[in-house]
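missing the sequence, but the structure's below:
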């Protein structure tokens, strides 16, 4: 009996080198390697911003200095945080609704060519219509409450979810579908066990786009008619020529989008450890 059979470890395959599990230090090193370039770029942008403001190449009422912007964020942190929570809530609610409706619509479109041919042109038309142009209509129909903001966030985030989910469901290997049918699996079992999990890589690509667009949608809705939220803060600051507050609102808005993007990416890593892009111990061929 071979040693691999006794120990329960898989036998080595000729021409294939299996790398061992990475240590914590190696993972930290890889995280640092991936992160230092974006941080260096951000620091470079802030350095250019500071240099322009320090040299007074642009008037302060047009572009405030980083120090003035950070001072406003510190002095009015409570005010900014209060409105940030409103925008975050609208974004998350709109994103969740867009995901639920988008996934359901994609499933129906994949399993019904008639629905796909009927619905797809309508979705495309709705996507190309500028949301800022129809946002006032939502305010007229739904009032100045939270409804118009959520609706705009849903409309903006909906299209990437549908397209990515349809692509993922159609990208399943036909041989896997035939194999499941040969083994007697019902259409529901095939969908739950094969099609739906296999669509996750495409779906998460769309979710990362959709969650950032949902932030934009919520803020656009606040631009049109609101008395709270980051869109309201930015609009008020613009009207008062308060550029430090305006820049502070833009920075916080961008930060919300980045944090939500990272959360979706973390969820992707947790749910898709089997995907090729998420494997911790890759296999390298030597042929």
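Happy to help now that I have it. What you see is a predicted model; the values in this text were computed from it and never measured. Numbering: from 1, shown residues only.

can we go C-alpha only for contacts and neighbour counts from here?
Noted.

same for the longest helix seen in the chain, what does it pack against?
Across the chain, the longest stretch assigned as helix under DSSP state H is helix 77-111. Helix 77-111 sits against helix 113-128, helix 147-170, helix 200-224, helix 230-239, helix 243-271, with contacts defined as 3 or more C-alpha pairs under 8 Å, 6 or more residues apart in numbering; DSSP states H and E.

which among these is found nearest to residue 188?
Proximity to residue 188 (C-alpha to C-alpha) singles out helix 147-170 among the helices and strands packed on helix 77-111, at 13.6 Å.

could I get the helices and strands packed on helix 77-111 as a markdown table with distance to residue 18?
Below are these laid out as a markdown table (distance: least, C-alpha to C-alpha, whole Å):
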| stretch | distance to residue 18 |
| --- | --- |
| helix 113-128 | 44 |
| helix 147-170 | 29 |
| helix 200-224 | 24 |
| helix 230-239 | 50 |
| helix 243-271 | 21 |
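
adding another structure so you can compare the two:
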């Protein structure tokens, strides 16, 4: 027993390992973004295009910094709505996926409807949601949930189906019922697929919040973009887009940290497979 303790300690990942892995992942895209901004800046200066049409990146960054208080004031409502709506989406996605996994009849009935729900154009349904539910928090949350629940649901359903058959047969041979089979075999097998779907959904969540704000909100990045567009402040519109992109990337990166905490065995296995 005493020899197992040092071995277990040796297998523990260094404290800074998640952060190092995150830096390795984000460094290449950051380099590409810097190069694209450099090309953009050079193209604007060479062509002499008007700032009202296409401002240079330095002008966008400068305008965004000058308006940082307004941007921050409008970023917080967008982030708040995004997190609330995405939380509701996770509850709906998990509930539907578990119900589908337990019921073959429900799987046959719900899967076509889930696919059909994604054919609804959000830009068309968002105004109707505002008409039906008013201008409060609820319609924005519903729009975000409608945009994001599908990847979570499908990812979980496919993850449940990927459970190892030998492990399932072992649980059954030991007298395990359907619920124990789900908890000990199917649920752990679905977690890697869930985090893949989570990364897809979280980026859609910010976009869904912007769409919802366009049709009914007092504050938020969507409202701010609309106001600056009407004022022909293209630099501030693009500054808002940059903030939106940074927000989406930050939430995307957060999913990797959550994955490392919740399913560290999968992260280590994926790293060994590279």
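Good, I have the coordinates. Note that the coordinates shown come from a computational prediction; the quantities given were computed from them, not determined experimentally.

thinking again about what came up before, could you tell me where the longest helix of the first structure falls in the second structure?
Mapped onto the second structure using TM-score structural alignment, helix 77-111 of the first structure spans residues 68-102.

do you know how far the residue nearest the centre of the second structure is from residue 22 of the second structure?
The centroid of the second structure falls nearest to residue 202 when counting by C-alpha atoms, centre = their mean (1.2 Å). Distance from residue 202 of the second structure to residue 22 of the second structure, counting by C-alpha to C-alpha, to the nearest Å: 17 Å.

do residue 35 of the second structure as well
From residue 35 of the second structure over to residue 22 of the second structure the distance is 21 Å, taken as C-alpha to C-alpha.

the aligned partner of residue 35 of the second structure in the first structure: which element?
The equivalent of residue 35 of the second structure in the first structure is residue 44 (alignment by TM-score structural alignment). Taking DSSP states H and E as the definition, residue 44 of the first structure sits inside helix 24-54.

give the buried residues for that helix.
For helix 24-54 of the first structure, the neighbour count (16 or more other C-alpha atoms under 10 Å) marks 50, 52, 53 as buried.

for the helix or strand residue 59 of the second structure falls within, packing partners?
Here residue 59 of the second structure sits within helix 57-66, counting by DSSP H and E. Under the contact definition 3+ C-alpha pairs under 8 Å, 6+ apart, helix 57-66 of the second structure sits against helix 17-47, helix 234-262.

who wins for proximity to residue 90 of the second structure among those helices?
Using C-alpha to C-alpha, those put helix 234-262 closest to residue 90 of the second structure, at 13.4 Å.

list the buried residues in the helix or strand following the closest one.
Next helix or strand after helix 234-262 of the second structure toward the C-terminus (DSSP H and E): helix 264-273. Buried positions in helix 264-273 of the second structure, judged by neighbour count with 16+ other C-alpha under 10 Å: residue 267.

end-to-end on stretch 1-18 of the second structure?
Terminal residues of stretch 1-18 of the second structure lie 29 Å apart, using C-alpha to C-alpha.

return the distance of it from the chain's centre.
Centroid separation between stretch 1-18 of the second structure and its chain, computed with C-alpha atoms, centre = their mean, to the nearest Å, is 32 Å.

next one: stretch 185-195 of the second structure
That offset, for stretch 185-195 of the second structure, works out to 18 Å (C-alpha atoms, centre = their mean).

who's in contact with that stretch?
152, 155-164, 167-168, 255, 259, 263, 266 (C-alpha atoms under 8 Å, 6 or more residues apart in numbering).

which part of the first structure matches it?
Residues 194-204 of the first structure are matched to stretch 185-195 of the second structure when aligned by TM-score structural alignment.

what's the first-to-last distance across the matching stretch?
Stretch 194-204 of the first structure has an end-to-end distance of 17 Å (criterion: C-alpha to C-alpha).

ok, and for that stretch, which residues are buried?
In stretch 194-204 of the first structure, counting by 16+ other C-alpha under 10 Å, buried: 194, 195, 196, 197, 198, 199, 200, 201, 202, 203, 204.

next: stretch 68-87 of the second structure.
Residues of stretch 68-87 of the second structure classed as buried by neighbour count (16+ other C-alpha under 10 Å): 71, 74-75, 77-79, 81-87.

can I get those in JSON lines with distance to residue 221 of the second structure?
Shown next, in JSON lines, are the buried residues of stretch 68-87 of the second structure (distance: C-alpha to C-alpha, whole Å):
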{"residue": "71", "distance to residue 221 of the second structure": "7"}
{"residue": "74", "distance to residue 221 of the second structure": "5"}
{"residue": "75", "distance to residue 221 of the second structure": "6"}
{"residue": "77", "distance to residue 221 of the second structure": "8"}
{"residue": "78", "distance to residue 221 of the second structure": "6"}
{"residue": "79", "distance to residue 221 of the second structure": "9"}
{"residue": "81", "distance to residue 221 of the second structure": "11"}
{"residue": "82", "distance to residue 221 of the second structure": "12"}
{"residue": "83", "distance to residue 221 of the second structure": "15"}
{"residue": "84", "distance to residue 221 of the second structure": "16"}
{"residue": "85", "distance to residue 221 of the second structure": "16"}
{"residue": "86", "distance to residue 221 of the second structure": "17"}
{"residue": "87", "distance to residue 221 of the second structure": "20"}
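
residue 183 of the first structure -> the second structure?
Match for residue 183 of the first structure (TM-score structural alignment): residue 174.

that should have said residue 235 of the first structure, apologies.
Aligned counterpart of residue 235 of the first structure in the second structure: residue 226 (TM-score structural alignment).

look up the closest residue to that match, ignoring the ones flanking it.
With sequence-adjacent residues excluded and distances taken as C-alpha to C-alpha, 6 or more residues apart in numbering, residue 226 of the second structure is closest to residue 214, at 7.4 Å.

so who does the counterpart of that neighbour in the first structure touch?
Matched to the first structure by TM-score structural alignment, residue 214 of the second structure sits across from residue 223. By C-alpha under 8 Å, 6+ apart, residue 223 of the first structure lies in contact with 231, 232, 235.

TSV please, covering the buried residues of helix 24-54 of the first structure and showing distance to residue 218 of the first structure.
Supplementary listing: the buried residues of helix 24-54 of the first structure in TSV, determined by distance: C-alpha to C-alpha, whole Å:
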residue	distance to residue 218 of the first structure
50	30
52	32
53	31
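
residue 121 of the first structure maps to what in the second structure?
In the second structure, residue 121 of the first structure lines up with residue 112, judged by TM-score structural alignment.
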